[in-house]
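Asker: I'd like to go over a predicted model; first the sequence, then the structure.
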Amino acid sequence: MVESTVTSIIPPAPAGFKSGFIGIVGRPNVGKSTLMNQLVGEKIAITSPVAQTTRHRLQGILTTDSAQMVFVDTPGIHKPHHQLGRILVQNAKMAIQAVDVVLFLVDGSCAAGGGDRFIADWLQNPQVPVILGANKLDQRHQSQQIPEILPPGSSPSHPIDASYTSLPNADNWTLVKFSALTGLGMDALQSLLRDRLREGPYYYPPDLVTDRPERFIMGELIREQILLVTREEVPHSVAVAVQHVEATPEITHVYADIIVERRSQKGILIGKGGQMLKKIGSAAREAMQKLIAGQIYLELFVKVRPKWRQSSHRLSELGYTVEET
């Protein structure tokens, strides 16, 4: 379940129970959010083909009989071009400093790129174990093979991995291959991550899958639909603010603002006769109804806030601040 106003009881951990925080780091569009959703078994992080889809640090919680793994999904590390980008990258770096294990996620369907090498350089002196996760195995011709886990210093049999195992400090990393989209290799990944954790308590009630409230997830589901149906400059210039949620036994009313930087972007989002906004709202409402398992009434308002990504005041209003570890 998603965190709500009801406080669940955190039980004492049994003997031998393991727990800890696992930071998922990687360049944009390698599948971090898809992996998060696959691991916790529920959609808590939005996904889209648009780079830098993830903006907020989101924690996904997987609790088994023997361990509680708290996954920290971070924004893709990239070269920032505005204040929002600088905040996102700073938050990603700060999040990794406070975890017990780092999962460095790469696109295993292609060779390593400059972004991967940049992150590898940044991880040269880690204080915690680093696992190199080669995602998108489903996009390889050999994806039918069972993924292998390679300990530090081993030579991979899969030729595409050579560019990744030659990254700086990769000799000290364990390589694991999987597909976050299909779930191939998830059991092996979970086992490997659990082995890297120490014995510890429950950090969250066992029935929670994220530390974020439903209101936050609702806003992200709206933004996901905008990312999926708009193109070019619009997705990066959009923010969503859920202003009011009113729940009754029959239906939940949600009122949200969509923030853009230019009037032309507002026109694109509304569309001819309001058809684009209707399409966004309909798809977002369906996703929200799955989230809460109930009926949703959704009303969207598009507002223009020039250069909001460069304004510290606007960013703070929308919840984009440097997060504490």
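Answerer: Everything's here; your move. Numbering: from 1, shown residues only.
Asker: only C-alpha atoms for contact and neighbour calcs from this point on.
Answerer: Noted.
Asker: what segments of the stretch 51-200 of the chain are helices?
Answerer: Under the criterion DSSP state H, counting those that start in this stretch, helices of the stretch 51-200 of the chain are mapped to 83-96, 114-122, 162-165, 186-196.
Asker: quick one: residue 83 and residue 311 touch, right?
Answerer: Yes. Taking contacts as C-alpha atoms under 8 Å, residue 83 lies within contact range of residue 311: 7.4 Å.
Asker: pull up the gap between the closest residue to residue 43 other than its chain neighbours and residue 64, please.
Answerer: Nearest non-adjacent residue to residue 43, counting by C-alpha to C-alpha, 6 or more residues apart in numbering: residue 37, 5.1 Å away. Distance, residue 37 to residue 64, by C-alpha to C-alpha, to the nearest Å: 16 Å.
Asker: again with residue 145
Answerer: 27 Å.
Asker: same question, residue 262
Answerer: The span separating residue 262 from residue 64 equals 47 Å under the rule C-alpha to C-alpha.
Asker: neighbour count winner among the two?
Answerer: The neighbour comparison of residue 262 against residue 64 (other C-alpha atoms under 10 Å) goes to residue 262, with 15 against 11.
Asker: gap between the residue nearest to residue 43 and residue 44?
Answerer: 6 Å.
Asker: if you count surrounding residues, which of the two has more?
Answerer: Higher neighbour count among residue 37 and residue 44: residue 44, with 28 against 20, using other C-alpha under 10 Å.
Asker: neighbours of residue 243, just the number please.
Answerer: 11.
Asker: on the three-state scheme, it is what?
Answerer: strand (DSSP: H, G, I helix; E, B strand; the rest coil).
Asker: need the contact list for it.
Answerer: For residue 243, the contacting residues are 254, 255, 256, 257, by C-alpha atoms under 8 Å, 6 or more residues apart in numbering.
Asker: now do residue 123
Answerer: Residue 123 touches residue 169, counting by C-alpha under 8 Å, 6+ apart.
Asker: from residue 35, how far out is it?
Answerer: For residue 123 relative to residue 35 (C-alpha to C-alpha), the value is 21 Å.
Asker: the nearest residue to residue 124 once chain neighbours are set aside: how many residues sit nearby?
Answerer: In this structure, residue 124 finds its nearest non-sequential neighbour in residue 169, 5.7 Å apart by C-alpha to C-alpha, 6+ apart. By other C-alpha under 10 Å, 16 other residues sit near residue 169.
Asker: and here is the other one:
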Amino acid sequence: MSSNDDAPLGTLCGYVAIVGRPNVGKSTLLNHLLGQKISITSRKPQTTRNAVVGIKTEGDVQIIFVDTPGLHLNETRAINRYMNRAASTAMKDVDVVVFLVDRFIWNDEDEAVAAQLSRVQCPIILAVNKVDKVEDKETLLPHLQKLAEKLKVDEVIPVSALRNINLERLESLLVERLPEGIHLYPEDQITDRSSRFMAAEIVREKITRQLGDELPYQMAVEIEEFKQEGALLTISALILVERDGQKRILIGEKGERIKQIGQQARLDMEKLFESKIMLNLWVKVKSGWSDDERALRSLGYNDI
């Protein structure tokens, strides 16, 4: 934390939670609001597992964003229960909530998020995402009005996280609702997550993007080595899967797939850490880890 006790009057600082069902575009929205990628994205639901904090400081304003995992109706595995706890906790102690929904789609999972938000005391902004894909824009206004009546929200705003549509307006709505306070982080800090955490997330993103539906959610990444020597940063990552068949899929024919994952991850890491990277990847079978609370804690899935 920075020592900003002598911050001038008028400085604004507050927490904003981005919530919504899985795969609605929360991580993409966070990355575009920050102007920098800190949260991993893929077309696959449940990509985000932790509530990632992104920090944006401009002049007198500091917004601390919390990108939450999507809320799940099905809590059969320990990891799903963990993600629901992470999302629910993030909503409790924030100054503003952005509830992200997808165009005209409203399903039971959106309903479940709305039910959670009915207990929230802070202002809620409903952001209707992917409006760039709506062909008949005239149908949008009645839909926004219907949502505004259905939910107790302060504002309804159409956005496109991917195309950067209306994000400046969304940000100004957030700033209007921030409390006065000293900045909690230095102005150049963009996340509270460790470099190890970010490295693990990059590897996980590349696996998820490469394998799509071939590999279920029973996959985790653990960083075993993170060592800077001169201009070279050596990162060794252990990829855990549940079954031998998953290990074979991940490694691929003659190791081609794991090699591609490693190459893509290394390029992202070099950008993020501004260093030459030596990346080592191993795959290990650890049966039942995603439904074992103790195993999840050892992998860093701690309650917030």
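Answerer: Arrived safely, thanks for sending. Since the structure is predicted, the reported quantities are computational estimates derived from the model, not experimental observations.
Asker: now do the contacts for the residue nearest to residue 43 of structure 1.
Answerer: Taking C-alpha under 8 Å, 6+ apart, we find residue 37 of structure 1 in contact with 43, 44, 45, 60.
Asker: also residue 185 of structure 2?
Answerer: By C-alpha under 8 Å, 6+ apart, the neighbours of residue 185 of structure 2 are 1, 2, 55.
Asker: keep only those of these that are in strands.
Answerer: Of the contacts of residue 185 of structure 2, the ones assigned to strands by DSSP state E are residue 55.
Asker: now the contacts of residue 185 of structure 2: which count as buried?
Answerer: residue 55 (16 or more other C-alpha atoms under 10 Å).
Asker: okay, the contacts of residue 185 of structure 2 in TSV with distance to residue 304 of structure 2 next?
Answerer: Below are the contacts of residue 185 of structure 2 laid out as TSV (distance: C-alpha to C-alpha, whole Å):
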residue	distance to residue 304 of structure 2
1	18
2	21
55	17
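Asker: can you show me the strands along structure 2?
Answerer: Using DSSP E, the strands of structure 2 run over residues 12-19, 52-58, 61-67, 96-102, 124-129, 155-158, 219-229, 232-241, 276-285.
Asker: re the thing from before, aligned to the residue nearest to residue 43 of structure 1, what sits in structure 2?
Answerer: Using TM-score structural alignment, the partner of residue 37 of structure 1 in structure 2 is residue 31.
Asker: how much space between that match and residue 43 of structure 2?
Answerer: 15 Å.
Asker: now do residue 292 of structure 2
Answerer: Distance of residue 292 of structure 2 to residue 43 of structure 2, computed by C-alpha to C-alpha: 26 Å.
Asker: then residue 286 of structure 2?
Answerer: Taken as C-alpha to C-alpha, the span from residue 286 of structure 2 to residue 43 of structure 2 is 26 Å.
Asker: neighbour count: these two, which is higher?
Answerer: residue 286 (17 against 12).
Asker: map the more buried one onto structure 1.
Answerer: So residue 286 of structure 2 corresponds to residue 305, using TM-score structural alignment.
Asker: ok, its match to residue 268 of structure 1 distance?
Answerer: Per C-alpha to C-alpha, residue 305 of structure 1 is found 15 Å from residue 268 of structure 1.
Asker: quick one on the thing from earlier: next, format the contacts of residue 37 of structure 1 as a markdown table and append distance to residue 15 of structure 1.
Answerer: Below are the contacts of residue 37 of structure 1 laid out as a markdown table (distance: C-alpha to C-alpha, whole Å):
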| residue | distance to residue 15 of structure 1 |
| --- | --- |
| 43 | 31 |
| 44 | 30 |
| 45 | 32 |
| 60 | 24 |
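Asker: can you list which of the residues you listed carry over to structure 2?
Answerer: Using both residues aligned by TM-score structural alignment, their matches' C-alpha atoms under 8 Å, structure 2 keeps these contacts from the contacts of residue 37 of structure 1: 43, 44, 45.
Asker: the last one: neighbouring residues, count only.
Answerer: What that stands for is residue 45 of structure 1. By the measure other C-alpha under 10 Å, the count of residues near residue 45 of structure 1 is 23.
Asker: could you do the first one as well?
Answerer: Using other C-alpha under 10 Å, residue 43 of structure 1 has 21 other residues around it.
Asker: I'd guessed residue 199 of structure 2 sits against residue 269; true?
Answerer: Yes. Using C-alpha under 8 Å, residue 199 of structure 2 is in contact with residue 269, at 6.8 Å.
Asker: now the counterpart of residue 12 of structure 2 in structure 1: how far from residue 193 of structure 1?
Answerer: In structure 1, residue 12 of structure 2 lines up with residue 18, judged by TM-score structural alignment. Taking C-alpha to C-alpha as the measure, residue 18 of structure 1 falls 10 Å from residue 193 of structure 1.
Asker: more neighbours: these two, which one.
Answerer: Neighbours per residue, other C-alpha under 10 Å: of residue 18 of structure 1 and residue 193, the larger number sits with residue 18, 22 against 19.
Asker: next, the contact list for the more buried one, please.
Answerer: Counted by C-alpha under 8 Å, 6+ apart, residue 18 of structure 1 has contacts 66, 67, 68, 194, 197, 198, 199, 200, 201.
Asker: could you find the closest non-adjacent residue to it?
Answerer: residue 199 (4.0 Å).
Asker: what about that neighbour, neighbour count?
Answerer: 15.
Asker: tally up the residues packed near the nearest residue to residue 30 of structure 1 once chain neighbours are set aside, please.
Answerer: Closest residue to residue 30 of structure 1 in three dimensions, ignoring its sequence neighbours and counting by C-alpha to C-alpha, 6+ apart: residue 107, at 5.3 Å. Number of residues near residue 107 of structure 1 (other C-alpha under 10 Å) recorded here: 24.
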